[in-house]
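Undergrad: Give me coordinates for this.
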Amino acid sequence: MNIKNIRSIDSGSTSGCGCSPPGNKGQTKPSCCAPAPRQTAVKTPCCRPATQPSPQTSSNCAASDQKADAKPPCCGPAATVTGGEIDENVPGFLGWLTTATGRVPQIRSELSFIDHLGACKARWALNRMNFIVPPGLYAIGSPSGDDPVVVTSNYKMTYDIVRQALAGHNIWLLVLETFGINVWCAAGKGTFGTDELVRRINDSGLAKVVNHRRLLLPILGAPGVAAHEVARETGFTITYATIRADDLPQFLDNGMITTREMRQLTFSFYERLILVPVELVTSLRTALLTTLALFIIGLIAGGTAAGIKFGAAYLGAMLTGVAVGPMLLPWLPGKSFAVKGAAAGILWSLAWYMIAGGSSWNIAETVAVFLGLPAISAFYTLNFTGCSTYTSRTGVKKEMRLSLPAMGGALVLSLLLLLIGRFQ
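TA: As a prediction, the model looks like this:
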């Protein structure tokens, strides 16, 4: 969801995680962000083996003697981006609350225009990897030692959604350093995990701030946290509260009981729609170059009109795969995202046939269009598996092994048919 953007304690992902989508309710298993139970050694393609980090270690991707300013793990931003230190400039800052361990920032629940603008920009992949808040302990309202402790990530959209949902409550908010990644994806990659949670509990002096020993975690953060190890190392027990942050007030007012609805993960039309902008911006970076190349090829082969048609046909297929496929996901045939994307691509092929005067095409050109454009749409819709709520990592890999060669073959055959059609 990544979320990749469902309004949850884990909410705010601009692309699910690059991990997850549509809706089998009740299923909370991450997709491309594989579950990451705590390990003493972590091996990933871009991380060297790592032993259990010390309290000063900033991620699991480095050895335990790694310096605190080391780069974030491979699942985080490409650049070195951390939340920094808490000061008066944290979003929503109201003042300082004095505790047994020092000052804790009190933050407002109401979001400002700047907060909303920042979220909008992040949805469009603008300044996304700097949309981050400092990790540490925050106070919502005027919490006492008996009030609940909610744990979340330091992706600012998540932070904003959680503090807004908790308006009118007195809450301690413990923010983990996930390098600007939402809870679900960070849990799958290990940054929203056991070691970081233990570290923040100790660094914040939480045991001296509250009288109880209970933490409320988002359900989608469960893959990254070994609750028994947190309890053994800190004395704090973990309760997995809800999926959506909007359900937290009801959860708190209902004696901290999680209902069935609070455990159900949806992927509605709106929840799919808000993921489209970031996917669109990401795809356009290469799609515009491809469109230009096709325009030049068409220009050489048949003049300006042909160049425009080549570029427009491709661009339409790309937009169909990025936007139309995801939005129509439940209604398109098949289970495979590639098949669904191809189905959407066939619709675009029919539309293009009418727009571009397909009645004048020969058989080779017509077949080429109905082979090539659906293959392009299928490729871009396949990318949306990283935003869905019901795909699995192994399932996505299997689908890619089967579908990518088919897409490539369809494109090659389409180009050959276009060449044949030119000489008919």
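Undergrad: From here on, just use CA atoms for contacts and neighbour counts.
TA: Will do.
Undergrad: list the helices and strands the longest helix anywhere in the chain packs on?
TA: In terms of residue count, the longest helix belonging to the chain (DSSP state H) is helix 393-422. Here helix 393-422 touches helix 363-382, going by 3 or more C-alpha pairs under 8 Å, 6 or more residues apart in numbering; DSSP states H and E.
Undergrad: was I right about residue 93 contacting residue 108?
TA: Yes: between residue 93 and residue 108 a contact is recorded at 6.6 Å, counting by C-alpha atoms under 8 Å.
Undergrad: Those two: which is more packed in?
TA: Neighbour count, other C-alpha atoms under 10 Å: between residue 93 and residue 108, residue 108 has more, with 21 against 16.
Undergrad: Please give me every residue in contact with that one.
TA: By C-alpha atoms under 8 Å, 6 or more residues apart in numbering, the residues touching residue 108 are 92, 93, 94, 140, 141, 163, 167.
Undergrad: can you map out the strands along the chain?
TA: 42-44, 47-50, 93-99, 102-107, 136-140, 149-153, 171-176, 214-217, 237-240 (DSSP state E).
Undergrad: Residue 287: neighbour count?
TA: 18.
Undergrad: this one as well, want them side by side:
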Amino acid sequence: MPRVMSYMTPRDWAGSAFARLGVIRDNYKVVPGLYCVGFPDEDSPVIVSANYKLTFDALRRELSGIDAWILVVDTRGINVWCAAGKNLFSSEEVARVVRAARLSEVVSHRRLILPQLAATGVGARKVKKLCGFDVVFGPVRASDLQRYFENGSEATPDMREVTFTLAERAVLIPVELVLLWKTMLTALCVAFVLSGVGPDVFSFSAAAERVGDVALALVAGVVSGAVVVPLLLPWLPGTAFSVKGLWPGVFAAAGLLTVMGMDEPMAGAALAALSVSVSSYMAMNFTGSTPFTSPSGVEREMRSAMPWQLGGLLVWAVLWVALRFAA
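TA: Take a look at the predicted model:
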């Protein structure tokens, strides 16, 4: 039986850092199956988790001094909450791993402790019917497991509360920024082409001179939507993330144009439209990371907000090209 430690090695910390930066995020997982921490016996608790290694590591770090079994479900390397929403952390998958691990021969009880955020994908009655094990939903956070067991395996109200603190929001920022490099490169190539289009068909000198302004507007929009919005999320007006992203985008655009000394109204309007649209779009990336939204709400917001965001990009493109013809 694979035995895991309740501490992180330098290699684990390095892997965690790369995963949070998005470098190895899509393939950062452990093999599904049964693991143990400490020296569990047939009466020890069975804690079910996802096979995303960040999730697995967060769990085992909190089990110091606890003898327990860890049953890892194949969630395709996706965290508990997202996997449950995508029907990967499901009743069928939990039952399948229970049977594959021959868990009934390892423990004398018939009780599985699942993370509370798996409840959207797992039905206790269905798991009981499929494999004979009862499902108990433990606390939201692995950090509460010590208190959970000390409390007789009963979750207190604060263990049930989903939080989204400043630290929890800030930790999401690096991966958003790192994953953007391909999109930013593509956007700058498009901006370079549009910056050079004019009466002379295309001017490399004009493109080189004007693309810098577009790059600054893009950066302002990205920083507003991907950094400012998550940090100031509770205090930004509006309920939709796309709306929350508008305000930092507006202020960033105004500040950028002031610093640049932009005295051409059409150019200022174009760059402002670009910054605000990008900021609003980037803010929506956090809808799947918060307890404020639902899958249906996210889809509804995308359908209503994306046409306006695309319209803002179109306004920028038309005005930016038109400036060369008006010169």
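Undergrad: where does the TM-score land?
TA: The TM-score (TM-score structural alignment, normalised by the length of structure 2) is 0.91; 319 aligned residues with a C-alpha RMSD of 1.8 Å.
Undergrad: Can you tell me which of the contacts of residue 108 of structure 1 has the most neighbours?
TA: residue 163 (25 neighbours).
Undergrad: how close does the most centrally placed residue in structure 2 sit to residue 54 of structure 2?
TA: Centrality entry for structure 2: nearest residue to the mean C-alpha point is residue 289, 4.6 Å, by C-alpha atoms, centre = their mean. Distance, residue 289 of structure 2 to residue 54 of structure 2, by C-alpha to C-alpha, to the nearest Å: 15 Å.
Undergrad: Next: residue 70 of structure 2.
TA: Taking C-alpha to C-alpha as the measure, residue 70 of structure 2 and residue 54 of structure 2 are separated by 14 Å.
Undergrad: I figured residue 163 of structure 2 hits residue 291, correct?
TA: Yes: shown here, residue 163 of structure 2 and residue 291 form a contact pair, counting by C-alpha under 8 Å, at 7.4 Å.
Undergrad: Which one of these two is surrounded by more residues?
TA: residue 163 (15 against 11).
Undergrad: Tell me the residue in structure 2 aligned with residue 158 of structure 1.
TA: Mapped onto structure 2 by TM-score structural alignment, residue 158 of structure 1 lines up with residue 55.
Undergrad: what's near enough to touch its match?
TA: By C-alpha under 8 Å, 6+ apart, residue 55 of structure 2 lies in contact with 49, 79, 80.
Undergrad: out of these, which one sits closest to residue 251 of structure 2?
TA: residue 79 (34.7 Å; C-alpha to C-alpha).
Undergrad: So which bits of stretch 401-419 of structure 1 are buried?
TA: By 16 or more other C-alpha atoms under 10 Å, the buried positions in stretch 401-419 of structure 1 come out as 403, 404, 407, 410, 411, 413, 414, 415, 417, 418.
Undergrad: can you put the residues you listed in a markdown table and add distance to residue 125 of structure 1?
TA: As requested, the buried residues of stretch 401-419 of structure 1 are exported to a markdown table (distance: C-alpha to C-alpha, whole Å):
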| residue | distance to residue 125 of structure 1 |
| --- | --- |
| 403 | 28 |
| 404 | 26 |
| 407 | 28 |
| 410 | 31 |
| 411 | 29 |
| 413 | 35 |
| 414 | 33 |
| 415 | 33 |
| 417 | 38 |
| 418 | 36 |
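Undergrad: Return the member of these nearest to residue 132 of structure 1.
TA: Of all the buried residues of stretch 401-419 of structure 1, residue 404 has the smallest distance to residue 132 of structure 1: 35.3 Å, by C-alpha to C-alpha.
Undergrad: Residue in structure 1 paired with residue 155 of structure 2?
TA: Residue 155 of structure 2 maps onto residue 258 in structure 1, by TM-score structural alignment.
Undergrad: okay, now its match: neighbour count?
TA: 19.
Undergrad: which residues sit in contact with it?
TA: Neighbouring residues of residue 258 of structure 1 by C-alpha under 8 Å, 6+ apart: 241, 242, 251.
Undergrad: which residues in structure 1 does stretch 105-113 of structure 2 match up with?
TA: Under TM-score structural alignment, the match for stretch 105-113 of structure 2 is residues 208-216.
Undergrad: Structure 1: matching residues for stretch 250-261 of structure 2?
TA: Taking TM-score structural alignment, stretch 250-261 of structure 2 hits residues 346-357 over in structure 1.
Undergrad: Now do that stretch: distance to the chain's middle.
TA: Averaging C-alpha positions (C-alpha atoms, centre = their mean, to the nearest Å) puts stretch 346-357 of structure 1 33 Å from its chain's average.
Undergrad: swap in stretch 93-107 of structure 1?
TA: That offset, for stretch 93-107 of structure 1, works out to 31 Å (C-alpha atoms, centre = their mean).
Undergrad: how much space between residue 383 of structure 1 and residue 190 of structure 1?
TA: 23 Å.
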